[in-house]
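Visitor: okay, here's the prediction I keep looking at, along with the sequence it came from:
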Amino acid sequence: MSSLEWAASALQAFDGVVQASAGFRSRDGQRRMAERVADTLAAATLGKAKSDEGDDDGPADPPVRAIAVIQAGTGVGKSLAYCAPAIALALARNTRVVISTATVALQEQLVNKDLPALAKLLPQPFRFALAKGRGRYVCQLKLERLTGMVAELGDDDPADDGEDDLFADDDHGAAARPTRPAHEVEARLQFYTHIAQTLATGAWDGDRDTLDTPPASEAWLPMAADAASCTGKHCPSFNQCVYYERRKLLVGAQVIVVNHDLLLASLGNRQLPELDNCLLILDEAHHLPATALAQFGCRMDLGRHGWVERLAQRAVRVGVRFEVTEVADVPMHAAQMRQALQETERLVMDLYGDGLKADLAGPAGLPGRGPARARLPRGELPEVLQGPLGRVAHHASGFLEALRVIASALRVEMREQPAMARKLSTLYAQLGALAPRLEQTLDTAQLLLREAAPDAVPAAKWFTLEVDGDQAMLQAHASPLLPGATLRHQLWSKVRG
């Protein structure tokens, strides 16, 4: 079919749904929106472009990118206006629709109301699914370890102190880490034991959002699934993994509902359909710029780096066991990175400390509102900070490269020794629990050091100071200042329709 025929067929599907809906009357604005959606998505070239002669080996025609920006007020009936023609087109073109929203309320409306109703009215059947990020699901292997269900690794392969995992939010160094009161440890253990029991009995499906009372992040994160600590099919709990079971639902779905955060986070990792071979709808698109800035911004702690020591200890223990030569450099990289972070912290407080403390105290000694901020005008990093931040970036990069080699060695062992998968997966998870902080430190240092081209908009760079319990927490931040270029590079360059 031609694009005109596809568009006409999609609009006809919309008209059919309106006519079949009891008590529903056609609205001019809604139909005009549906027509624009049909025309736009029908014109897009999906998949690999072919040459005019049909020879795959010849030069390919540039793909047609078709994007429409539609503003429609409340009461227009936007969901039906884009869902009906987009789904009809996807079914006709043997592709899929990704619908991205900003709010949970709209996702629930689509999945629980709009799409089920539409499935009854469209002539062709289709399946739909809600996609959530990995961190919304429990990791059974982590939960088993937290509840003591996994056997200890033995004296020749000691595991970390269990409290490091029970209280993963604790960022003290080993020497300074306070002893947790017995009642806190017991309460946290009881919480994880209860969660494990509800999961084992089927009373809970492993989705954080379906718990009667979703736990606070400091209790959820130690048991949440995450990419850095996941060994995929090598994990002994893979066949019972809640996250991968939900992923299976996406494979057979013609319509996938996501949020903007997941859409941007999944670019390039095949978590969602490739954007050059599917149809994309962005509802609540006015939230996308803010989401992009939050997604592509980064930050790092300058004063709290106990995690560096813990990660180095874990890396050395695992690296020595598997004879990874690069592990010899880990203690040096960790020590030098911590020293550079401490120097950066001291210099930042020398430069901005008085203003930060004054803002933190608030007017006339009253408590301030949230963290105090010191922004760098025009994104220009003071010269005195460039040296220590350069060393942070250098040693974080070397440390991270050693971790990648160690992780690769672990994956090889998992393939070659499946009987050891549980122990090896636990070691992998211990490294993965802290590795993202190292990546974030590297990303932040590099973006802080990056100088904007003469005619380019510089990155936003700033420092914050806030009180966390009895500690002052100093952080460095960097983020693209305007989302346009970031979205153009990360999203629009990949979208076809």
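Guide: In hand now; what should we look at?

Visitor: from now on I want contacts and neighbour counts done on CA atoms only, so please keep to that.
Guide: Fine.

Visitor: please, where are all the helices along the stretch 51-200 of the chain?
Guide: Per DSSP state H, counting those that start in this stretch, the stretch 51-200 of the chain has helices spanning 78-92, 104-109, 115-121, 140-146, 162-166, 182-200. These are given in chain order.

Visitor: from Glu380, how far out is Thr198?
Guide: Distance from Thr198 to Glu380, counting by C-alpha to C-alpha, to the nearest Å: 52 Å.

Visitor: I meant Val330, not that one.
Guide: 32 Å.

Visitor: what's the answer for Ala43, then?
Guide: Plainly put, Ala43 is 45 Å away from Glu380 if you go by C-alpha to C-alpha.

Visitor: go on, Val467?
Guide: From Val467 across to Glu380, the span is 27 Å (C-alpha to C-alpha).

Visitor: ok, now Arg415?
Guide: Looking at Arg415 against Glu380, where the rule is C-alpha to C-alpha, the gap reads 48 Å.

Visitor: also this one, for the comparison:
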Amino acid sequence: MLSDTVKSTIQTAYSNYLSARDLKARHGQKHMLAQVARTLGSIELDAEGKKVAGASIAVIEAGTGTGKTVGYVVSAVPVALALEKKLVIATATVALQEQVVNKDLPDIQKYTDLKFTAVLAKGRGRYLCTHKLEQLIQFYSGTVVAMSLFEETMEADEATLSFYNELMTSFGSGEWTGDRDQWQDKLDDSLWSTVTSTHRECLNRRCPHYQNCPFFEARKELEEADVIIANHDLVMADLSLGGGAILPAPEDTIYIFDEGHHLPDKALMHFANQLTVKFLLNQLENWRKQLPKVRLELAYGEQSERLVDELNDGLLNAHQHLSIAWTSLQPWFTRLNADDRTLTLLQPEQLLPFFDILQPLQSPLSALFMTLTAIEESIRKRLSNATDIEEKERLQNVMPLIGRWISRMEPAKDLVSSWLNVDVENAPPTARWLERIDTPEIQDLVLNTSPVSANQVLRNFLWHRCCGAILTSATLTVDSKFDRFLAQAGISENADVMKVNSPFDYPQLVQAIIPSFAVDGGKREPHSLSIVNLIETKLPRETGNLVLFSSRAQMREVYEQLSDDWKALVTLQDDLPKTALIAHHKARLEEGGGSTLFGLASLAEGVDLPGNYLTHLVIAKIPFGVPDDPISSTLSLWLEAKGMNPFQIVTLPAATIRMVQACGRLIRHENDKGTIWMMDRRIVEKRYGKTIINSLPQYRWVIE
């Protein structure tokens, strides 16, 4: 129950915010703010600060223009401070994260009397590892002859050494903090990856550079901050490491998931498993060659000798069994080709041979992983007790190497275990599929597993542990019902739910037209011709236009059939990076010309084109997902076996959410106006079209 003090703090903060900005209270925003306060106010803690009952969760659909950030921050911050819990705000897109960090939170701090500290959280891979950088400079300078820290044979390169020295000079002088995003130029991914560290490679407090480590400096800020702004990926990565590895532990956290409709898919991505067979086979061979160096770094001693001998035997055993597996997998490798590089295994008879191939791998891979973790633990203990400087240096050299080996063994071990686990009856199965990698440099076979539903993943790793959570987005319901999202995200039906309508007067702002020449989106050639016809005869050349396609092939096909005059006005998504594409579009319009963007799914969400930047939006077709996606096809088959309709349960709701997001690009502010052209006749010819239309705002429809 909220105390009177907290209630008063929330009410005063909201009143001051509106007054300072000369704004009127938005009906939806007030309701959202109250619901967040009610839900989080129901959190009960014991004398030790641990929650007494289950997590307090609210799912709030807030239409465009509600002012979601103010709606949740003004309520959540006072509650979190009163409970002495961290508030983690997680977004799905960089654009929204930047808006929250650079605009929304500073505004709330400026225009209210709320006192809180906020910091942006990033994964370890965004920060420089000064220890690795120093080692690399020594290696490339010829100061170090043999480097057990690095697996690959590296050749001296003056340009690379110059780059490393530039990083070190800039960091050492204080001009650069070691944060990748603050470097003045674009950094090559392959080069940057050599100067960052994973949690397995990190020496932590035992590192000689710990006191000035960019990552741990950022961690100190997290520990001291009241509000942490992250993204869904970072939250899921932290949970997959057990929670509390990067962000505060879930038990000490209240989460806000903005753009919450993305959360289930993000969860699936982080709890999937993968084994790249030939790559790991080559790795095991390389590791065996490096064992003499590892033995020297660990120094001779009874325990070290025993562990290295175990490691040698484990590498040999794993290599032998993986070689046999690779040979046995050749028929499937040969079967897959450039036209069909993915094979989803749906039937029991398809899976049976793989159990025979993978079963012999389970014990060797698990044993090798356990040996590596035992060596890592031994090194950590020795480092804690070591007083000899030379011994410390040797152990500091070898520990990141062992950490990297563990980080490559763990997913392989987990993949085999996941693949061999028997699916639980009456529970969604595990998706299992193969992918062939076929480039001039690499030919390999990748084995994959993934849960097909995030229900249990989120329930076990997040909802059962966290103190409380608010999930919000403009697209959480289908036909005004939350059922589909609650089931997908593993949230109890007893959770608080609220639908807050947009304050925009959509019937006055938007005309949605289905022209007479629109055709069924499944009829490829006539459908493409109808879009060409629309552009050539109906779209104004001088306005800001966006045409959203479901496939790259159709996007290019339509572009090629346009007249030269129209081609000069069109910019394809593939022509420029996303940020540059939007900037180019805006610049053309600001110069007095017209501009039309051709885009795919990534332009259908998180893109802000207010006012004249977008007045005509074309939806090429209903954005149904790819039917042969391994996760969707596995789930669909299971639903069919249970007598359920996968189209109604999975395909249609997902397409509806995508459609609402795509249409949401048009009206961003209350003064925006425009036209949406629906070019897929199925929206009025098929029974399911009514569900899509009912989920959209109340546009002024014109069906020719």
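Guide: Ah, there it is. What you are looking at is a predicted structure, and each value in this text was computed from that prediction instead of being measured.

Visitor: TM-score for these two?
Guide: Scored by TM-score structural alignment, normalised by the length of structure 1, the superposition of the two chains gives a TM-score of 0.84; 457 aligned residues with a C-alpha RMSD of 2.7 Å.

Visitor: returning to what we had before: mean neighbour count and distance to Asp301 of structure 1 added to the helices of the stretch 51-200 of structure 1, as TSV?
Guide: As requested, these are arranged in TSV below (neighbours: other C-alpha atoms under 10 Å; distance: least, C-alpha to C-alpha, whole Å):
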stretch	mean neighbour count	distance to Asp301 of structure 1
helix 78-92	23	42
helix 104-109	14	30
helix 115-121	17	44
helix 140-146	21	25
helix 162-166	17	18
helix 182-200	14	26
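
Visitor: looking at the ones you listed, which is closest to Leu385 of structure 1?
Guide: The closest approach between Leu385 of structure 1 and any of the helices of the stretch 51-200 of structure 1, judged by C-alpha to C-alpha, belongs to helix 162-166 at 32.1 Å.

Visitor: which other residues reach that closest one?
Guide: Outside of helix 162-166 of structure 1, the residues within contact range by C-alpha atoms under 8 Å, 6 or more residues apart in numbering are Leu146, Asp170, Val185, Arg188, Leu189, Pro222.

Visitor: in TSV: those, plus distance to Gln124 of structure 1.
Guide: Putting these into TSV (distance: C-alpha to C-alpha, whole Å) gives the following:
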residue	distance to Gln124 of structure 1
Leu146	47
Asp170	53
Val185	55
Arg188	50
Leu189	50
Pro222	44
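
Visitor: ok, back up a step: Val330 and Glu380 of structure 1: who's more crowded?
Guide: A side-by-side neighbour count of Val330 of structure 1 and Glu380, using other C-alpha atoms under 10 Å, places Val330 first with 24 against 17.

Visitor: quick check: Thr441 of structure 1 touching Leu302?
Guide: No. Between Thr441 of structure 1 and Leu302 no contact is recorded; they are 9.4 Å apart, counting by C-alpha atoms under 8 Å.

Visitor: structure 2: which residue goes with Ala159 of structure 1?
Guide: When structure 2 is aligned by TM-score structural alignment, Ala159 of structure 1 is paired with Met147.

Visitor: so which residue is dead centre in structure 2?
Guide: Among the residues of structure 2, the smallest C-alpha distance to the mean C-alpha position (C-alpha atoms, centre = their mean) belongs to Asp233, namely 3.8 Å.

Visitor: any idea what sits nearest that one, other than its immediate chain neighbours?
Guide: Of all residues not flanking Asp233 of structure 2 in the chain, Lys266 sits nearest, at 6.4 Å (C-alpha to C-alpha, 6 or more residues apart in numbering).

Visitor: so what corresponds to the one you found in structure 1?
Guide: Lys266 of structure 2 maps onto Thr291 in structure 1, by TM-score structural alignment.

Visitor: can you get me a residue count around that match?
Guide: Burial measure for Thr291 of structure 1: 19 neighbouring residues, criterion other C-alpha under 10 Å.

Visitor: which helix is the longest one in structure 1?
Guide: When structure 1 is parsed with DSSP state H, its longest helix is helix 383-416.

Visitor: give me the mean deviation of that helix from structure 2.
Guide: Averaged over the aligned pairs, helix 383-416 of structure 1 sits 1.9 Å from structure 2 after superposition, using mean C-alpha distance after the TM-score superposition for structure 1.

Visitor: can you give me how far that helix is from the chain middle?
Guide: 21 Å (C-alpha atoms, centre = their mean, to the nearest Å).

Visitor: report the angle between the helix or strand following that helix and helix 383-416.
Guide: Helices and strands here follow DSSP states H and E; after helix 383-416 of structure 1, the next one along the chain is helix 421-449. What separates the directions of helix 421-449 of structure 1 and helix 383-416 is an angle of 160 degrees, with axes from the mean of the first three to the mean of the last three C-alpha atoms, to 10 degrees.

Visitor: can you pull the contacts of Lys85 of structure 2?
Guide: Asp226, Asp252, Thr253, Ile254.

Visitor: redo that, cut-off 7 Å
Guide: For Lys85 of structure 2, the set of contacting residues under the criterion of C-alpha atoms under 7 Å, 6 or more residues apart in numbering consists of Asp252, Thr253, Ile254.

Visitor: likewise for Thr196 of structure 2?
Guide: Applying C-alpha under 7 Å, 6+ apart, the residues contacting Thr196 of structure 2 are Gly125, Tyr127, Leu128, Cys129.

Visitor: Leu307 of structure 2 now?
Guide: Applying C-alpha under 7 Å, 6+ apart, one finds that Leu307 of structure 2 lies in contact with Ile375.

Visitor: so which strand or helix has it?
Guide: Element membership of Leu307 of structure 2, judged by DSSP H and E, is helix 302-328.

Visitor: what comes up buried for that helix?
Guide: Judged by neighbour count using 16 or more other C-alpha atoms under 10 Å, the buried positions of helix 302-328 of structure 2 are 304, 307-308, 310-312, 314-323, 325-326, 328.

Visitor: then stretch 487-497 of structure 1?
Guide: Using 16+ other C-alpha under 10 Å as the test for burial, stretch 487-497 of structure 1 gives Leu487, Gln490, Trp492, Lys494, Val495, Arg496, Gly497.
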